[in-house]
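Undergrad: Sharing a model that was predicted from the sequence below.
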Amino acid sequence: MKRGLFITVEGGEGAGKTTVLNKIEKYLDDQGIDIVRTREPGGIPIAEKIREIILNVNHTEMDSRTEALLYAAARRQHLVEKVLPALQSGKIVLCDRFIDSSLAYQGHARGLGFDEVQAINEFAIEGCFPDLTLYFDIDPYIGLERIEKDGQREINRLDKELLDFHLRVKEGYEKVNAMYGERVVKVNANQPLEAVFKDAMEALERHLYLKKVKE
């Protein structure tokens, strides 16, 4: 059986990743495509418990290295328990965040270093990088404003970071894009939702077409 396709969605806080991912999931499902939707940290019981620890708004004393290690631990368990089995069965996996988040948030914004964070995450994923990453590029000012206006959104510990932190996250993602440009497609997330969805689907369909041609 052919290996499935691993697609991740990345972006700063308030980029609209989850909302657009909902629309992508529905579109692919309507096409009869076999997909698995998941998220990080989380996706499985063990990783969801780690998520509760990482994102708890009361855990303000959490050390940055502890945070990075917890993300990597959740990622490892999620990968072996859910992502890899789905890929091995030929399914498309849609994942809200993956290794790029750790590089941007902990590696750059927290100042732990790209190489250091990349090392612990490469140990965790054993070479299983995404086939395609949709990076929703959002102006941090706009992203935080959206969060403030969205009364339905779950507010987590990272949302409460100061603006300077979110500006560094954006810088981190730009560095990730430069490193992994062969798989990362930047989508302008400052646009209205429908325009963001349209651009994301064009990138996804282009990738699906190329994969089909190669097969």
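TA: Cool, got the structure.
Undergrad: okay, CA-based contacts and neighbour counts for the rest of this
TA: OK.
Undergrad: could you pull out the strands for the chain?
TA: Ranges of strands within the chain are 5-11, 35-39, 92-96, 132-137, 184-188, based on DSSP state E.
Undergrad: Check which helices and strands the first one sits against.
TA: In terms of contacts (3 or more Cα pairs under 8 Å, 6 or more residues apart in numbering; DSSP states H and E), strand 5-11 is packed against helix 17-30, strand 92-96, helix 99-102, strand 132-137.
Undergrad: In the first one, which residues are buried?
TA: Counting neighbours by 16 or more other Cα atoms under 10 Å, one finds that the buried residues in helix 17-30 are 17-18, 20-21, 24-25.
Undergrad: if we can go back for a sec, with respect to residue 169, which of the strands of the chain lies nearest?
TA: For residue 169, the closest of those is strand 5-11, at 8.9 Å, according to Cα to Cα.
Undergrad: Number of residues surrounding residue 9?
TA: Applying the criterion other Cα atoms under 10 Å, we find 25 residues in the vicinity of residue 9.
Undergrad: A further structure is provided below for comparison with the first:
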Amino acid sequence: MNKTCARCQKIVYPIEELKCLDKTWHKTCFKCTECGMALNMKTYKGFNKSPYCEAHIPKAKATVIADTPELKRIAENTKIQSNVKYHEDFEKSKGKFTQVADDPETLRIKQNTKIISNIAYHGDLEKKAAMEKQREAAEIADVRVNNAYPKRIGSIADIDPANGIYSSLAGESASHHQLHQQQSQQQHQQQHQQLLQQQQQRALQQQQQQQ
């Protein structure tokens, strides 16, 4: 028995038959119920067993339900239980460590941070050691200068206010002080150069290890 088209109610022959939405259609009759645009199996949208295009398919409307005392009570209890559950979970998770997967980028950043921290740590130690050596060297230099140029007591005859000379020891003290400053500067420069060379060598070794 030949079937009839769901739209035009005419006989549908097998060559022009299209089955969709539990109905039989002519291929040319399979159109949008609202605008009449031709549809196919890929473009149609079904609603109540009728074909529609994407733009005209009816939208389901939300059903409004009156708030009865029972529904209000259930909603309030649900809200209270949700708050209790939230605070309970919050208290349980508070202070806990959350494990995060280490991707290659995170691992690289951690490694670089560790290297920089080690450089800074060892650099501070070396600076501290260099300062201690410098202080000890300065103390030794003071002792040597004092031993090489022992102080002597001047006399009243050494003072000559007219010529701006108040002590015959003034010139000797100035030369001693200048000599001490030069020695300290030379020691400081040598220690600074050694520290820079050590840091450069360490940075070069770390770069080679990373490569």
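TA: Here it is on my side, so go on. What you see is a predicted model, and the numbers here were worked out from it, not measured in a lab.
Undergrad: Tell me how the two chains score on TM-score.
TA: Once the chains are laid over each other, their TM-score by TM-score structural alignment, normalised by the length of the second structure reads 0.21; 62 aligned residues with a Cα RMSD of 4.7 Å.
Undergrad: which ones are touching residue 195 of the second structure?
TA: Taking Cα atoms under 8 Å, 6 or more residues apart in numbering, we find residue 195 of the second structure in contact with 126-127.
Undergrad: Tell me how far it lies from residue 180 of the second structure.
TA: 23 Å (Cα to Cα, to the nearest Å).
Undergrad: go on, residue 81 of the second structure?
TA: When distances are taken as Cα to Cα, residue 81 of the second structure and residue 180 of the second structure turn out to be 81 Å apart.
Undergrad: neighbour-wise, which of those two wins?
TA: residue 180 (16 against 11).
Undergrad: part of a strand, is that one?
TA: No: note on residue 180 of the second structure: no strand contains this position according to DSSP: H, G, I helix; E, B strand; the rest coil, which reports helix.
Undergrad: so where do the helices sit in the second structure?
TA: Defined through DSSP state H, the helices belonging to the second structure, from first to last, are 69-93, 104-148, 169-210.
Undergrad: The longest one vs helix 169-210, what angle?
TA: It refers to helix 104-148 of the second structure. In this structure, helix 104-148 of the second structure runs at an angle of 160 degrees to helix 169-210, with axes from the mean of the first three to the mean of the last three Cα atoms, to 10 degrees as the basis.
Undergrad: what packs against helix 104-148 of the second structure?
TA: Using 3+ Cα pairs under 8 Å, 6+ apart as the contact test, the elements touching helix 104-148 of the second structure are helix 169-210.
Undergrad: Tell me which of the helices and strands packed on strand 5-11 of the first structure lies nearest to residue 64 of the first structure.
TA: With Cα to Cα as the criterion, residue 64 of the first structure lies closest to helix 99-102 of those, at 11.1 Å.
Undergrad: Output the longest helix belonging to the first structure.
TA: Assignment by DSSP H; longest helix in the first structure turns out to be helix 193-214.
Undergrad: Check which helices and strands that one is in contact with.
TA: In terms of contacts (3+ Cα pairs under 8 Å, 6+ apart), helix 193-214 of the first structure is packed against helix 17-30, strand 132-137, strand 184-188.
Undergrad: List the buried residues in that helix.
TA: If you call a residue buried by 16+ other Cα under 10 Å, then helix 193-214 of the first structure has these buried ones: 196-197, 199-201, 203-204, 207.
Undergrad: Residue 101 of the first structure: which of the buried residues of helix 17-30 of the first structure is nearest?
TA: Nearest to residue 101 of the first structure among those: residue 17, at 12.6 Å, using Cα to Cα.
Undergrad: In this structure that closest one contacts residue 24, no?
TA: No: no contact is recorded between residue 17 of the first structure and residue 24 when judged using Cα atoms under 8 Å, the distance being 10.3 Å.
Undergrad: mind putting the strands of the first structure in JSON lines, distance to residue 55 of the first structure included?
TA: Listed next are the strands of the first structure as JSON lines, based on distance: least, Cα to Cα, whole Å:
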{"stretch": "strand 5-11", "distance to residue 55 of the first structure": "17"}
{"stretch": "strand 35-39", "distance to residue 55 of the first structure": "14"}
{"stretch": "strand 92-96", "distance to residue 55 of the first structure": "15"}
{"stretch": "strand 132-137", "distance to residue 55 of the first structure": "21"}
{"stretch": "strand 184-188", "distance to residue 55 of the first structure": "26"}
